[in-house]
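Asks: I would like to see how this sequence folds:
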Amino acid sequence: MSTINTQAVGAAERAERIVDTKPLLFGVLALTLFVAALRLFEQAFGWTVGLDSFAPEFELYWINLLKAAVVLSIASVALLAGLLWRTRDRELEKLSPARETRRLLYLVQWLVVFALALFWGLSFFSEQTAVWHMTAVRDTDFTPSNIITFYISYPLFSIIGVGAFFYAKTRLPFFAQGYSLAFLVLVGGVFMTIPNVGFNEWGHTSWAMDEGFAGPLHWGFVFFGWMSLAVFGVTLQILGRLRQLLGNEGVDALLRR
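Replies: Below is the predicted model of the structure:
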């Protein structure tokens, strides 16, 4: 009986080491605090110094924020992708099933944070931008709402998506052996919302579209936003690999629980 208990305790300890939710909690907390800071900044300075693009205060609070956002976004994605590639696992063929399972679960956590960032960018801030256009007369394409939405929240979820892709590519045998079409559609598709911003702003400059948000020039955001549905393809690939690692007995045990 003592031997059985010892084996059970050992199995429980190994399970705890495989399932580590600390990165997920940290990621969700960091993302939430960042979004809250953006929204508070906008609340404080959007209406007070954000309506006249010719005012010195607009340059101080909003154009400087725009410049910093562009530089930091480019630097962040280059640093993150470079770091993940530089620290890649060069001996994936020796990866144990337990460690691979743990890394697959880390990838799932990447995707959860990515999905949350997509919500803030493509839903919360994008809808807020629509409301801004319909309530405030703008004299520039770089309104406070546009700066936060297009040049901060969109690059943010793109950076997280690129990080998830490179993590999978450099640390998981299944994704390292080729290119996952679902993953490419997921990350590349939602990234294309950023180039679509230029097309969108050109339309706003050429035509009065501030109250016509069902116009064709806005369809690109919907089309590329729907690329996020490719996350289900990536999830199926992860679940398929987990089934291979766990085996039929492991899957049955999980279902029984």
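
Asks: CA atoms for contacts and neighbours, from now on please.
Replies: Fine.

Asks: secondary structure class for Gly178?
Replies: coil (DSSP: H, G, I helix; E, B strand; the rest coil).

Asks: Report the contact partners of it.
Replies: For Gly178, no contacting residues are found, by C-alpha atoms under 8 Å, 6 or more residues apart in numbering.

Asks: now swap in Ala168 and tell me
Replies: Here Ala168 is in contact with 107, 175-176 (C-alpha under 8 Å, 6+ apart).

Asks: looking at those, which has the most residues close by?
Replies: Taking other C-alpha atoms under 10 Å as the neighbour criterion, Leu107 ranks highest of these with 21 neighbours.

Asks: so it sits right up against Ala164, yeah?
Replies: Yes - between Leu107 and Ala164 there is a contact under C-alpha atoms under 8 Å: 6.5 Å.

Asks: any idea which helix or strand carries Ala130?
Replies: helix 126-135 (DSSP states H and E).

Asks: With Arg99 instead?
Replies: Assigned by DSSP H and E, Arg99 falls in helix 97-118.

Asks: What residues sit buried inside that helix?
Replies: Within helix 97-118, the residues scored as buried using 16 or more other C-alpha atoms under 10 Å are 100-115, 117-118.

Asks: Could you do stretch 16-24 as well?
Replies: For stretch 16-24, a neighbour-count test (16+ other C-alpha under 10 Å) marks 18, 24 as buried.

Asks: contacting residues around that stretch?
Replies: Counting by C-alpha under 8 Å, 6+ apart, 98-99, 101-102, 105-106, 109-110, 112-113 sit against stretch 16-24.

Asks: Stretch 133-146 now?
Replies: 42, 46, 50-53, 62-63, 125, 128-129, 132, 201, 205, 210-211.

Asks: if you set the cut-off to 6 Å instead, what comes out?
Replies: 46, 50, 129, 210-211 (C-alpha atoms under 6 Å, 6 or more residues apart in numbering).

Asks: so how far is stretch 123-137 from its chain's centroid?
Replies: Remark: stretch 123-137 is offset 21 Å from the chain centroid, using C-alpha atoms, centre = their mean, to the nearest Å.

Asks: Which other helices and strands does the helix or strand encompassing Leu239 contact?
Replies: Assigned by DSSP H and E, Leu239 belongs to helix 231-256. Other elements packing on helix 231-256 under the criterion 3 or more C-alpha pairs under 6 Å, 6 or more residues apart in numbering; DSSP states H and E are helix 181-191.

Asks: okay, the angle between the helix it packs on and helix 231-256?
Replies: For helix 181-191 against helix 231-256, the angle by axes from the mean of the first three to the mean of the last three C-alpha atoms, to 10 degrees is 130 degrees.

Asks: Please point out which parts of stretch 199-211 sit buried.
Replies: Residues of stretch 199-211 classed as buried by neighbour count (16+ other C-alpha under 10 Å): 200-201, 203, 209-210.

Asks: structure for this one too, so we can compare:
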Amino acid sequence: MATVVQNDKSGMQQESEGILSSLLYPKSGSGMPKFPAVATIAILVIGGSFFGVYRWYQQTYSFSVGMDYFEPEFDTYWMNLLYAQLVIIALVGSVGSALVWFSRPDANDVAHMEPLQELSIYNFIFALMAAASFFIVVILAVFVEADAAWHQVTIRDTDFTPTHIGLFYMAIPLGMDAIILGWIWVHTRMPDFQNRVSIPLCLVAMAPILIMPNLGLNEWGHTFFYAEELFAAPIHWGFVTMGWGLFGMAGFILQCLARVRILTSLVGEEGSEKAAA
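Replies: Predicted coordinates:
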């Protein structure tokens, strides 16, 4: 009886893994990898819904209970949100990094990955980058612009404003979590990056960290001696380092495309050999 139950559990696990694999790494009828459109749409819908709800919260409670840091309502609606999201983001980053690292496959298995499987994973990587590019535009449009507009029409009383809590203490740290997890995943599961470090991807991972010194200077300066909130203000110039870091994504894409070119040649040769046989 125990053997039957164990076999049933094993079968269910294999079935669930098969469904997940078909979503993340779909293949055509001929067995060739396809772009994971369903997974990409799901990521966009989930992420878009999250940012949409967060933006609704900002719009609803910023002007009613977010104008004065020293009011008790601000502590209820905004500081509690700040503490909660910082704890959650820290846990996601630390626990997620440990899980990705300790669940890494055997190095020999990675080195001998089948070309078709590797191509499927690259399709998934391209899908993630496409979704990430959409979310970057959303963050720039919904949170960064909102922060500039907020400071131009309200008085900055402390560093913790509703727009800062959404931008500097949620969106950017969340993106940093995603990039770090992706960095570990790529370097432990992709043959082309197993024994080397992708410098462009390192630049992308460093991008959120590069703005931290300027963020501190910006908040200190605006609080004590610099009232101007225009984007072109000198105290904001250091924020471009994050954009420069994100430019490293172009280099990582070129690295991926170079490997895809090799893999497609290998798959083509294998297909020709099978046809000849």
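
Asks: Against which helices or strands is the helix holding Arg99 of the first structure packed?
Replies: Taking 3+ C-alpha pairs under 6 Å, 6+ apart as contact, the helices and strands that helix 97-118 of the first structure lies on are helix 154-171.

Asks: how about the helix it packs on, which residues of the second structure does it hit?
Replies: Matched against the second structure by TM-score structural alignment, helix 154-171 of the first structure falls on residues 172-189.

Asks: For that stretch, which residues meet the burial criterion?
Replies: Buried residues in stretch 172-189 of the second structure (16+ other C-alpha under 10 Å): 172-183, 185-189.

Asks: That stretch: average distance to aligned residues in the first structure?
Replies: Its matched residues in the first structure lie on average 1.5 Å from stretch 172-189 of the second structure after superposition (mean C-alpha distance after the TM-score superposition for the first structure).

Asks: if we can go back for a sec, what's the overlap in contacts for Leu107 and Ala164 of the first structure?
Replies: In contact with both Leu107 of the first structure and Ala164: no residue, using C-alpha under 6 Å, 6+ apart.

Asks: okay, now the equivalent of Pro56 of the first structure over in the second structure: neighbour count?
Replies: In the second structure, the residue matched to Pro56 of the first structure (TM-score structural alignment) is Pro72. Per other C-alpha under 10 Å, the neighbour tally for Pro72 of the second structure reads 12.

Asks: State the distance from Pro72 of the second structure to Trp244 of the second structure.
Replies: To Trp244 of the second structure, Pro72 of the second structure is 40 Å away according to C-alpha to C-alpha, to the nearest Å.

Asks: Then Thr188 of the second structure?
Replies: Distance from Thr188 of the second structure to Trp244 of the second structure, by C-alpha to C-alpha: 26 Å.

Asks: One more: Thr161 of the second structure?
Replies: Taking C-alpha to C-alpha, one finds Thr161 of the second structure at 26 Å from Trp244 of the second structure.

Asks: These two: which has the busier surroundings?
Replies: Taking neighbours as other C-alpha under 10 Å, Thr161 of the second structure and Trp244 compare with Thr161 leading, 23 against 14.

Asks: What's the match for that one in the first structure?
Replies: Checking TM-score structural alignment: Thr161 of the second structure goes with Thr143.

Asks: center of the second structure - which residue?
Replies: Ala178 (3.4 Å; C-alpha atoms, centre = their mean).

Asks: can you count the residues close to the residue nearest to that one when sequence neighbours are not counted?
Replies: With C-alpha to C-alpha, 6 or more residues apart in numbering as the criterion, Ala178 of the second structure has its nearest non-adjacent residue at 7.9 Å, and that residue is Gly93. Using other C-alpha under 10 Å, Gly93 of the second structure is surrounded by 20 other residues.

Asks: Surely Gly93 of the second structure and Gly175 touch.
Replies: No - with contacts counted by C-alpha atoms under 6 Å, Gly93 of the second structure stays clear of Gly175, the gap being 10.2 Å.

Asks: what about the helix or strand in which Gly18 of the second structure is found, distance to the chain center?
Replies: In this structure, Gly18 of the second structure sits in helix 2-24 according to DSSP H and E. Between the centre of helix 2-24 of the second structure and the centre of its chain there are 29 Å (C-alpha atoms, centre = their mean).

Asks: next one: stretch 196-211 of the second structure
Replies: 13 Å.

Asks: Can you list the buried residues in it?
Replies: 198, 200-211.

Asks: Dump those into JSON lines; add distance to Leu263 of the second structure as well.
Replies: Listed next are those as JSON lines, based on distance: C-alpha to C-alpha, whole Å:
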{"residue": "Ser198", "distance to Leu263 of the second structure": "19"}
{"residue": "Pro200", "distance to Leu263 of the second structure": "21"}
{"residue": "Leu201", "distance to Leu263 of the second structure": "21"}
{"residue": "Cys202", "distance to Leu263 of the second structure": "24"}
{"residue": "Leu203", "distance to Leu263 of the second structure": "26"}
{"residue": "Val204", "distance to Leu263 of the second structure": "25"}
{"residue": "Ala205", "distance to Leu263 of the second structure": "26"}
{"residue": "Met206", "distance to Leu263 of the second structure": "29"}
{"residue": "Ala207", "distance to Leu263 of the second structure": "30"}
{"residue": "Pro208", "distance to Leu263 of the second structure": "33"}
{"residue": "Ile209", "distance to Leu263 of the second structure": "34"}
{"residue": "Leu210", "distance to Leu263 of the second structure": "35"}
{"residue": "Ile211", "distance to Leu263 of the second structure": "37"}
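
Asks: Identify, from those, the entry nearest to Gly166 of the second structure.
Replies: Of all these, Gly166 of the second structure sits closest to Pro208, with 14.9 Å by C-alpha to C-alpha.

Asks: who's in contact with the corresponding residue of the first structure for the closest one?
Replies: With TM-score structural alignment defining the correspondence, Pro208 of the second structure maps onto Val190 in the first structure. Listed by C-alpha under 6 Å, 6+ apart, the contact partners of Val190 of the first structure are 224-225.

Asks: Number of residues surrounding the counterpart of Leu83 of the first structure in the second structure?
Replies: Under the alignment (TM-score structural alignment), Leu83 of the first structure maps onto Leu99 of the second structure. By other C-alpha under 10 Å, 12 other residues sit near Leu99 of the second structure.

Asks: repeat for Thr235 of the first structure
Replies: Using other C-alpha under 10 Å, Thr235 of the first structure has 16 other residues around it.
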